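*Asks:* next input, structure requested:
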Amino acid sequence: MYSAAGPGPASPFYWNAEVRPGLRVAFTSAAAGNLALHVGDDAEGVHENRRRLEDSMGVAAGALRFMSQTHSDRVAIVDGSAGSGHGTGASPAPHADAMVSRTGTHPLAVLVADCVPIVLADASVTEGGTGATAVVHAGRAGVANGIVAHAARTLRRSGARDLTAWIGPSVCGSCYEVPEDLMRSVAAALPEAASRTRAGTAALDLPAAVRRQLGDAGVGVGHVAGAGPACTLENPALFSHRRAPGAGRIAGLVWRT
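*Replies:* Below is the predicted model:
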């Protein structure tokens, strides 16, 4: 079992907080191990990392739901079946880049290693709302094709009334170097995405673009202050595809206690 220490070198979490009574949001660090089946470790090692993470979260083994992420605009609705974490007897991971639990009772995970992980929750459960939750994987393609707004719309169609989002670690606008024409293309629709590296070359600020999209969708953004820089490339305690391709993926998590 993981150490009970707070975020830091001995913790599997970059940030972990009870954001509402009975609702927790967290983002893991590399200390949680690689949580993705498509990179790095063998499958059994990943399953063991997931089991240990569930134990640290205090949720049932196999309860944590994962997606098969494809940089799409697809949103999956989680049903009442078993979790998708460990294979035997579990429902398959949906091919999607956002996942919604309409009741908020399913622990959800999104995996990243430079893309932007987003957790959303309906805060109005005590005022007639649903308590619905969601996780979103927003890479460059996802930001461009509107996955953030699509997830928010899906939550609202499910009855959510008062949405808040938490944005986890990702590559920052000073580190995400891209070709000039690509930066200009994305910035044509989202000016906040335009950025420059410290060397002055073209870059994308995906966290800023995500904040703009959440604001346009009427979603407030909660505070996240984790252990060290929020840039995955700059923080060695986080996985970064740009720094070490295939090394692993961190997770954004939401669950009820």
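
*Asks:* hey, let's count contacts and neighbours off CA atoms from now on
*Replies:* Fine.

*Asks:* name the element G83 belongs to?
*Replies:* Per DSSP states H and E: G83 is located in neither a helix nor a strand.

*Asks:* is it true that it touches A90?
*Replies:* Yes - counting by Cα atoms under 8 Å, G83 touches A90, with 5.5 Å between them.

*Asks:* and these two? Which one has more around it.
*Replies:* G83 (24 against 15; other Cα atoms under 10 Å).

*Asks:* please name the nearest non-neighbouring residue to the more buried one.
*Replies:* Spatial nearest neighbour of G83, chain neighbours left out: A63 (4.4 Å); criterion: Cα to Cα, 6 or more residues apart in numbering.

*Asks:* also this sequence, please, to line up against the first:
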Amino acid sequence: MTSSTTWAQEALLPADLGAGLLRADLGPGVVAGFTTRHGGVSPAPWASLDLGTSTGDEEARVRRNREQVATWVGAPVAFATQVHGEAVLTLGAAERAEWESVAAPLSAGEADGLVTAEAALGLGVLVADCVPVLLADPVARVVGAAHAGRRGLVLGVVDRVVDAMLARGARVGDLRAAVGPAVCGGCYEVPHALREEVSAVVPATWATTDRGTPGLDLPAGVVAQLSARDVPSARVDRCTLTDPDLFSHRRATAAGTVAGRQAGVVVLA
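*Replies:* Presented below is the predicted three-dimensional model:
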């Protein structure tokens, strides 16, 4: 099996599918990537590709931004109402028709994981410091996406998505994953007790920030959980808190403003 280290050197490419979509290579017949904050229609403070419905941005602008992403990936993209849990929704032909309609819904339901074997139906997870995780089995043609925040990571949302993909015919030996931009361990400062609590469940999250204070490295935790399932992964090593091209809830809160939401998106072409 290809190691996650070797694969990571080749799988994430700087090329984009649009002005604001960083491409991830998850195999033939799979289109995947992570949006940045660029390429949309929203004004400040959401400027400009805000994809979230809970940020205070106007719904019409969010819909136009989502349509832009759908154009980039060549398919409508379904999103869930994320609740920092472990629930996974499996979507199919009925949902594709629903999301293709003029009156497309804003949410497929409450969940932090999405899975489909349906071609031309994109799956999207929204983030602004949490970890977006995209998965694919290009042989069995099954894809999944997970929103892995601190609570979801502890609850095992990444494992639940892998389980749901296996139930749809994916094989561990053919699965691969891309771990998107998120707040890094050097920046994600937490109370000492919280670091102890989370790292007791996911040891790889233990971190010390650049300031020497207790921290959590959520992307490292995701990579470790994937490795434990023998799923090779590639990681986008960009920190949302320090990268101005990405939305960050923590950065916006510190500045007294609000952050938009970027997304990880995957679709069977």
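
*Asks:* in what element of secondary structure is the residue nearest to G83 of structure 1 found?
*Replies:* Going by DSSP H and E, A63 of structure 1 is not in any helix or strand.

*Asks:* distance of it relative to P169 of structure 1?
*Replies:* Relative to P169 of structure 1, A63 of structure 1 is positioned 24 Å away (Cα to Cα, to the nearest Å).

*Asks:* quickly find the element holding the most centrally placed residue in structure 2.
*Replies:* The centroid of structure 2 falls nearest to P132 when counting by Cα atoms, centre = their mean (1.9 Å). Using DSSP H and E, P132 of structure 2 sits within strand 131-137.

*Asks:* matching residues in structure 1 for that strand?
*Replies:* Mapped onto structure 1 using TM-score structural alignment, strand 131-137 of structure 2 covers residues 116-122.

*Asks:* the matching stretch vs structure 2, average distance?
*Replies:* Here the mean offset of stretch 116-122 of structure 1 against structure 2 after fitting is 0.4 Å, by mean Cα distance after the TM-score superposition for structure 1.

*Asks:* what sits up against that stretch?
*Replies:* 25, 104, 110-111, 129-139, 160-171, 206-207, 251-254 (Cα atoms under 8 Å, 6 or more residues apart in numbering).

*Asks:* tell me which residue of structure 2 is furthest from the middle?
*Replies:* Most peripheral residue of structure 2 (Cα atoms, centre = their mean): G212, 28.1 Å.

*Asks:* just tell me what that residue corresponds to in structure 1.
*Replies:* G212 of structure 2 maps onto G200 in structure 1, by TM-score structural alignment.

*Asks:* for that match, helix, strand, or coil?
*Replies:* coil (DSSP: H, G, I helix; E, B strand; the rest coil).

*Asks:* so which of the contacts of stretch 116-122 of structure 1 belong to strands?
*Replies:* Using DSSP state E, the members of those that fall within strands are 25, 110-111, 133-138, 163-167, 251-254.

*Asks:* and those residues, which of them are buried?
*Replies:* 25, 110-111, 133-138, 163-167, 251-254 (16 or more other Cα atoms under 10 Å).

*Asks:* correct me, but L214 of structure 1 touches V148?
*Replies:* Yes - under the criterion of Cα under 8 Å, L214 of structure 1 makes contact with V148 at 6.9 Å.

*Asks:* which one of those two has more residues nearby?
*Replies:* V148 (26 against 19).

*Asks:* just the helices in the stretch 1-150 of structure 2 please.
*Replies:* Ranges of helices in the stretch 1-150 of structure 2, per DSSP state H, counting those that start in this stretch, are 4-11, 59-73, 93-100, 150-155.

*Asks:* got CSV for the ones you listed, with distance to S233 of structure 2 too?
*Replies:* Below are these laid out as CSV (distance: least, Cα to Cα, whole Å):
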stretch, distance to S233 of structure 2
helix 4-11, 5
helix 59-73, 21
helix 93-100, 27
helix 150-155, 16
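
*Asks:* nearest to L246 of structure 2, out of those helices?
*Replies:* Of all the helices of the stretch 1-150 of structure 2, helix 59-73 sits nearest to L246 of structure 2, with 15.1 Å by Cα to Cα.

*Asks:* who's in contact with the closest one?
*Replies:* Applying Cα under 8 Å, 6+ apart, the contact partners of helix 59-73 of structure 2 are 17-18, 21, 31-32, 39-42, 49-53, 76-77, 122, 267.

*Asks:* among these, which are in strands?
*Replies:* Using DSSP E, those in strands are L17, G18, L21, V31, A32, V77, G122, V267.

*Asks:* pretty sure G215 of structure 1 sits in a helix.
*Replies:* Yes - G215 of structure 1: assigned to a helix according to three-state DSSP.

*Asks:* now do the contacts for the aligned residue in structure 2 for it.
*Replies:* Taking TM-score structural alignment, the alignment pairs G215 of structure 1 with S227 from structure 2. For S227 of structure 2, the contacting residues are S4, S233, by Cα under 8 Å, 6+ apart.

*Asks:* quick one: S227 of structure 2 and R61 of structure 2, what's the gap?
*Replies:* Counting by Cα to Cα, the gap from S227 of structure 2 to R61 of structure 2 is 38 Å.

*Asks:* now do S248 of structure 2
*Replies:* Distance check for S248 of structure 2 against R61 of structure 2: by Cα to Cα, it reads 19 Å.

*Asks:* between those two, point out the one with more neighbours.
*Replies:* Taking neighbours as other Cα under 10 Å, S248 of structure 2 and R61 compare with S248 leading, 25 against 19.
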